[in-house]
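Asker: sequence and predicted structure, then a few things I'm wondering about:
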Amino acid sequence: MKLFKAGAAAAVSVVLALTATACGGSSDKASDGGAKKDKVVIGIKFDQPGVGLKTPDGKFTGFDVDVATYVAKELGYTPEQIEFKQAISAERENLISNGDVKFVVASYSINDKRKEKVDFAGPYFLAHQDLLVRSDDNSITKPEDLNSKKLCSVTGSTSAQNIKTKLAPEADLKQSAGYSECLTGLESKSMDALTTDNSILAGYAAQEKNKGKFKLVGLNLSNENYGIGLKKGDKELQTKINAALKKMVADGAWEAAVKKNFGPADYKNEPAPQITEGS
């Protein structure tokens, strides 16, 4: 009888332990503030050189990765405790709402439509929408030139909607799952231009395999304030992330990350923006 009770108690302990760690985001080994946390799941892009990229050897690089790692450190996590999860543009809100990630750092522009579903911390970076074209193509110098061109962007991105609704409604717009597909189309001449944030485009143009193939047109078609997406109503996490971002700017880590990730493309970044979300 005692053995049965002991076995049942052990089974209950296993179930409770599994329940505690099954939820998305993270789990704590203890409830007190000094407890070491097991892991944190963070959504990033996997296919944006200079911003968020998963390399063939399984490592993660880019400005967003550096920001996410710094924020996680301020929340009590070591780099080894971070699990990066792919967050494609069209799935970012779902990942947050479903609890699959703790937060998302994925070139995630803050806008009112998205704020209906999730909250943001930040912004932590200001980018501008631009166009990437082949280096020998001088036919696109202004937004209106896109009306007779084949344009590629990513499903769910603000860039695609900005072009189609405001800047060039007659453009032949193709929306792909990722920017890599757009870049392939641009190189093969099945596409004439790729549009997204200039930070992302600079990352692609700076890649060793792409040097000399592409160029940025140099148009500031919009202001894109990158924010860190988190579950709606989580004011405590929002406050902690905002504090981490302010510290990153103050101690020079933000500027160092910008230079490391965008410097090779001779990218002229804007200064760190003021934190507005949650204030």
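Answerer: Yes, it's here.
Asker: when you work out contacts or count neighbours from here on, use the C-alpha atoms and nothing else.
Answerer: Fine.
Asker: and the longest strand seen in the chain, how far from the chain's centre?
Answerer: Counting residues, the longest strand found in the chain (DSSP state E) is strand 118-134. In this view, strand 118-134 has its centroid 9 Å away from the chain centroid, taken as C-alpha atoms, centre = their mean, to the nearest Å.
Asker: tell me the first helix or strand C-terminal of it.
Answerer: Later in the chain than strand 118-134, the nearest helix or strand by DSSP states H and E is strand 150-154.
Asker: residue boundaries of the strands in the stretch 101-250 of the chain?
Answerer: 103-104, 118-134, 150-154, 172-176, 193-197, 214-216, 223-231 (DSSP state E, counting those that start in this stretch).
Asker: can you list contacts of the fifth one?
Answerer: Judged by C-alpha atoms under 8 Å, 6 or more residues apart in numbering, the contacts made with strand 193-197 from elsewhere in the structure are 127-134, 149-153, 157, 159-160, 182-183, 186, 201, 224.
Asker: redo the strands of the stretch 101-250 of the chain as TSV? Include mean neighbour count.
Answerer: What follows is these, written out as TSV (neighbours: other C-alpha atoms under 10 Å):
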stretch	mean neighbour count
strand 103-104	28
strand 118-134	24
strand 150-154	25
strand 172-176	17
strand 193-197	26
strand 214-216	20
strand 223-231	23
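Asker: try it against this one:
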Amino acid sequence: MVEVRARRTAAAAAALTMLGPAAACGLADAGETSVATKDRLVIGVNADQPGVGEREGDGPYKGFDIDVAKAIAGRLGVAGKNVAFKRVYSATREKMLQEGEVDLVVASYSVTPERKVKVAFAGPYYVAHQDVLVRASDAGKIRSIHDLKGRRLCKVRGSVSFPRIHDEQGVAALPVEEDGYSACLTDLVENRLDAVSTDDLILAGLAGKAAANGRKLTIVNASFTDEPYGVGIRRSDVDGCEAVNKAITGLYQDGTMPQLLKRWFGNTGLKLTTTVPQFEGCV
């Protein structure tokens, strides 16, 4: 990657000489804003999703998405202390990308047509599936999303999970609003709501954390959507998007991605996919 970056720098310098000062400024600006050429990256991640993206207190970020973010950055030629993480919420991801607070977002960020109007997506790096998490004692009562009618369902601000059940599927669940899924987990185990519905990787992490604290939760195993996890990137950064796609492909080809999936979710009982997903395209 260092050689590629050196060749790009040399080619850009030659182009600037030929095109003159006015054009040079524009090309220089474009090069500086692309994640394909940056020497430091700030990556937006979640901090409240056990197994996916979590941070306890002032400790390090950890989880599947964190490892994926580090691996992608490494393939872009950025590693170690030059990779910084910044917490994002479902409701802030687009704004933080648009305003340059983060260079990339790797945060269980499902690709949707509505989001693609505001930002671009590399990948997806994985395709999860929306399912339902309930208390084990309620597993016989809630077997599909249709059993959520009239029941209290967590609604994370900025997430598409609740609208997919309530609006798209027409299930009249009762919303309990929270900022993140750790709060949903607390509400579920303390009987302030009846179910949490979101991507199965997130649910598996929540169930695992509850089990470690002596609380038994059950995934209904009634998935009803595909949730392609994309790497959020500014819409103008086509070169960066293509570079990230190349990085993701490499992570599958060399076995890194299957290893990360096994590390974080191998004991959850989820059926994991270890082949490269079909990419969205960068234009």
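Answerer: Yes, it's here. Since this is a predicted model, take the numbers as computed values, not measurements.
Asker: please produce CSV containing the strands of the stretch 101-250 of the first structure, extended by distance to Gly33 of the first structure.
Answerer: Below are these laid out as CSV (distance: least, C-alpha to C-alpha, whole Å):
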stretch, distance to Gly33 of the first structure
strand 103-104, 20
strand 118-134, 22
strand 150-154, 41
strand 172-176, 44
strand 193-197, 39
strand 214-216, 47
strand 223-231, 21
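Asker: of these, which is nearest Gly50 of the first structure?
Answerer: Among the strands of the stretch 101-250 of the first structure, strand 193-197 comes nearest to Gly50 of the first structure, with 12.0 Å by C-alpha to C-alpha.
Asker: residue range for the closest one in the second structure?
Answerer: Aligned by TM-score structural alignment, strand 193-197 of the first structure corresponds to residues 195-199 of the second structure.
Asker: any idea what Arg234 of the second structure aligns with in the first structure?
Answerer: Arg234 of the second structure maps onto Lys231 in the first structure, by TM-score structural alignment.
Asker: wait, that match sits on Ile96?
Answerer: Yes. Lys231 of the first structure lies in contact with Ile96 (C-alpha atoms under 8 Å); the separation is 5.6 Å.
Asker: mutual contacts of the two, please.
Answerer: 102-103, 118.
Asker: let's have these in TSV, adding distance to Ala11 of the first structure.
Answerer: Below are those laid out as TSV (distance: C-alpha to C-alpha, whole Å):
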residue	distance to Ala11 of the first structure
Lys102	29
Phe103	33
Val118	37
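Asker: residue contacts, Val105 of the second structure?
Answerer: So Val105 of the second structure contacts 43-45, 93, 97, 231-233 (C-alpha under 8 Å, 6+ apart).
Asker: export these as JSON lines, with columns for distance to Thr33 of the second structure.
Answerer: Converted to JSON lines, the contacts of Val105 of the second structure look like this (distance: C-alpha to C-alpha, whole Å):
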{"residue": "Ile43", "distance to Thr33 of the second structure": "14"}
{"residue": "Gly44", "distance to Thr33 of the second structure": "16"}
{"residue": "Val45", "distance to Thr33 of the second structure": "20"}
{"residue": "Arg93", "distance to Thr33 of the second structure": "18"}
{"residue": "Leu97", "distance to Thr33 of the second structure": "12"}
{"residue": "Val231", "distance to Thr33 of the second structure": "16"}
{"residue": "Gly232", "distance to Thr33 of the second structure": "15"}
{"residue": "Ile233", "distance to Thr33 of the second structure": "11"}
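Asker: in the first structure, which of those remain in contact?
Answerer: Checking these against the first structure (both residues aligned by TM-score structural alignment, their matches' C-alpha atoms under 8 Å), the contacts still present are 43-45, 93, 97, 231-233.
Asker: what's the most distant pair in those?
Answerer: Val45 and Ile233 (12.8 Å).
Asker: which one in the first structure is aligned with Thr249 of the second structure?
Answerer: Counting by TM-score structural alignment, the partner of Thr249 of the second structure is Lys246.
Asker: hmm, I was thinking of Ala24 of the second structure
Answerer: Checking with TM-score structural alignment, Ala24 of the second structure has no match.
Asker: surely Ala24 of the second structure and Ala30 touch.
Answerer: No. Using C-alpha under 8 Å, Ala24 of the second structure is not in contact with Ala30, being 9.9 Å away.
Asker: for the second structure, what spans make up the helices?
Answerer: Taking DSSP state H as the test, the helices found in the second structure are 2-19, 21-33, 64-75, 93-98, 113-116, 161-163, 181-189, 200-212, 238-253, 256-265.
Asker: make CSV from those and add distance to Gln169 of the second structure and mean neighbour count to it.
Answerer: Compiled in CSV, the helices of the second structure are given as follows (distance: least, C-alpha to C-alpha, whole Å; neighbours: other C-alpha atoms under 10 Å):
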stretch, distance to Gln169 of the second structure, mean neighbour count
helix 2-19, 48, 13
helix 21-33, 40, 13
helix 64-75, 29, 22
helix 93-98, 25, 20
helix 113-116, 18, 11
helix 161-163, 8, 20
helix 181-189, 21, 20
helix 200-212, 18, 21
helix 238-253, 32, 20
helix 256-265, 28, 18
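Asker: which of the ones you listed sits closest to Lys271 of the second structure?
Answerer: helix 256-265 (9.2 Å).
Asker: which residues does the closest one contact?
Answerer: Residues contacting helix 256-265 of the second structure (C-alpha under 8 Å, 6+ apart): 51-52, 63-64, 67-68, 201, 204-205, 251-252, 272, 274.
Asker: now with 6 Å, please.
Answerer: For helix 256-265 of the second structure, the external contacting residues (C-alpha atoms under 6 Å, 6 or more residues apart in numbering) are 51, 251, 274.
Asker: what's the average distance of it to the first structure?
Answerer: On superposition with the first structure, the mean distance recorded for helix 256-265 of the second structure (mean C-alpha distance after the TM-score superposition for the first structure) is 0.5 Å.
Asker: show me what contacts the residue nearest the centre of the first structure?
Answerer: Closest to where the C-alpha atoms of the first structure average out (C-alpha atoms, centre = their mean) is Ala106, at 0.5 Å. By C-alpha under 6 Å, 6+ apart, the contact set of Ala106 of the first structure is 44-45.
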